[in-house]
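**Student:** Compute the structure for the input listed below.
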Amino acid sequence: MKVVVIGGTGLIGSKLVGKLGEHGHEAVAAAPNTGVNTLTGEGLAEALEGAAVVVDVSNSPSFADDAVMEFFRTSTSNLLEHSAKAGVGHYVALSVVGTDRLAESGYFRAKIAQEKLIRESGRAYSIVHATQFFEFVKGIADSGTVGNEVHLAPVLIQPMASDDVAAGVGRVAVGEPLNGIREIGGPEQFRLDELVRKGLAAKGDRRVVVADEQARYFGALLGERTLLPGPDARLGEITFDNWRAQQ
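**Tutor:** Down below sits the predicted model:
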């Protein structure tokens, strides 16, 4: 089966391409550095020719509100149009657990818009909602940093390793279209401040993590369970400590 992975040279995409290849599929890494640009349409027709599945794991180069909205709207519209013309039978996109509960954030408003375009396209599709990746703990810390303090809401989070994300997306990609959402998450729950405190300490980062119920998460206020998947989520196996040991 030919599977085209948009964003196929990034963190998740490169792992996904590798896992699909290991299972005998023809996995094509499509990204600007391989001559495929979803914003301009360059290279899309050629990459999608003969593909059974397209998987979009790309991300905006800018998280500024207007830029991220423009990226996801333009990229998704172009990809839907070109994949329909190519006769691609299954459209898969990676999104985020809790997206619909995070509309205060410009980034998540853009993800909501992306998902709406896919759902309303009339295409056979699957959307995978993943919890936050272990690899982004520093990014979470940076977003909440004021001086030498990191302000984070002490809410629950169930993060996962990027290897488990890629495996979860891969299973959906080679299956029948869900025409709905599949949630995936990690095997353990943490408090967000606790997770980041552990992650920074492991790297020798001396910033002080402060539990602050009013702290925003990429612009959005969080409830106790905003970042958690539901009870039917498929859970990965890699724990945070095991992941750290591998780094």
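
**Student:** switch to C-alpha atoms for all contacts and neighbour counts from now on
**Tutor:** Noted.

**Student:** Looking only at residue counts, what's the top helix in the protein?
**Tutor:** In the chain, with assignment by DSSP state H, the single longest helix is helix 65-85.

**Student:** buried ones in that helix?
**Tutor:** Within helix 65-85, the residues scored as buried using 16 or more other C-alpha atoms under 10 Å are 68-69, 71-80, 82-84.

**Student:** Let's see this one next, to set against the first:
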Amino acid sequence: MKFAVIGGTGLIGSQVVSKLNAAGHEAVPHSHSTGVDIISGQGLDEAVAGADVVVNLTNSPTFDEASPAFFRTSMDNLLAAARSGGVGHVVILSIVGADQVPELDYYRAKVLQEDILAAGPIPYSIVRATQFMEFVDDVLSWTADGDTVRLPATPIQPIASKDVAEAVAEVAAGAPLNGMRNVAGPEVFALDELGRVTLAHKGDGRTVVTDPTAGMFAAVKGDVLTDKDAQLAPTRYADWLS
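**Tutor:** Down below sits the predicted model:
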């Protein structure tokens, strides 16, 4: 099968391309660096021409109120190009629990992306993943101040990017779900405790203070970012840290 992976040079996209090609498919990465702009549409028709499946792994450059416009424009452009190119399956990556956190602009934007795809003319699949292990350092940096990192006790279920890529590649190579598949890491942590585990492993002497008002995840109520019924990935956080 031939795959056009839009956003195919990023953290997840590059791994998806590698996994599909290793499985004997033809997966071609497309991004700004290859001359494809999903917002202007430049190079998009050529990128998807002849592809059996399009995997869209592009992401908004911001997490704020501008993110819905990014996903609306990018999905409208992508679906138009895919329809013209005769593509039979479109896959996107989203977030477990995105529809349960309407307070966050970015999560509302991801739900908008899902809705546009589901309402579109092409068979589709949505892979929803929990928070990436690779992003934990970024989360810590958002609320770091001197010797203190403030974090809420929000439950999260971190997953390694390689496991996300494996799930995306598997779904993309299969029949369209016309629905969602949730994938998650094998363990649930409170975010503040995950911060302590991370800093201890790095020998970082900063103190994590539990603060229910700190950072983006303060808007999350309950355990909506976890899913005990999801397809569980094998990589445990301690093993990933090591």
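
**Student:** Give me the TM-score for these two chains.
**Tutor:** TM-score of the superposed chains, computed with TM-score structural alignment, normalised by the length of structure 2, equals 0.94; 242 aligned residues with a C-alpha RMSD of 1.5 Å.

**Student:** rewinding a little: from the contact counts, what lies against the longest helix of structure 1?
**Tutor:** helix 44-48, helix 106-119 (3 or more C-alpha pairs under 8 Å, 6 or more residues apart in numbering; DSSP states H and E).

**Student:** residues in contact with it?
**Tutor:** Here helix 65-85 of structure 1 makes contact (C-alpha atoms under 8 Å, 6 or more residues apart in numbering) with 38-41, 44-45, 48, 54, 59-62, 106-107, 109-111, 113-114, 117-118, 121, 123.

**Student:** Just want the angle from it to helix 106-119.
**Tutor:** Relative orientation of helix 65-85 of structure 1 and helix 106-119, computed by axes from the mean of the first three to the mean of the last three C-alpha atoms, to 10 degrees: 20 degrees.

**Student:** Okay, buried residues for the next helix-or-strand element following helix 65-85 of structure 1 please.
**Tutor:** Later in the chain than helix 65-85 of structure 1, the nearest helix or strand by DSSP states H and E is strand 90-96. Residues of strand 90-96 of structure 1 classed as buried: His90, Tyr91, Val92, Ala93, Leu94, Ser95, Val96 (neighbour count, 16+ other C-alpha under 10 Å).

**Student:** could you pull out the strands for structure 1?
**Tutor:** All strands of structure 1, identified by DSSP state E, fall at 2-6, 26-30, 53-56, 90-96, 125-130, 145-146, 149-152, 156-157, 181-185, 190-191, 208-211, 234-235.

**Student:** With distance to Asp164 of structure 1 added, can I get these in JSON lines?
**Tutor:** Shown next, in JSON lines, are these (distance: least, C-alpha to C-alpha, whole Å):
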{"stretch": "strand 2-6", "distance to Asp164 of structure 1": "17"}
{"stretch": "strand 26-30", "distance to Asp164 of structure 1": "18"}
{"stretch": "strand 53-56", "distance to Asp164 of structure 1": "16"}
{"stretch": "strand 90-96", "distance to Asp164 of structure 1": "13"}
{"stretch": "strand 125-130", "distance to Asp164 of structure 1": "10"}
{"stretch": "strand 145-146", "distance to Asp164 of structure 1": "28"}
{"stretch": "strand 149-152", "distance to Asp164 of structure 1": "25"}
{"stretch": "strand 156-157", "distance to Asp164 of structure 1": "16"}
{"stretch": "strand 181-185", "distance to Asp164 of structure 1": "8"}
{"stretch": "strand 190-191", "distance to Asp164 of structure 1": "18"}
{"stretch": "strand 208-211", "distance to Asp164 of structure 1": "27"}
{"stretch": "strand 234-235", "distance to Asp164 of structure 1": "8"}
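
**Student:** Many thanks, we can stop here.
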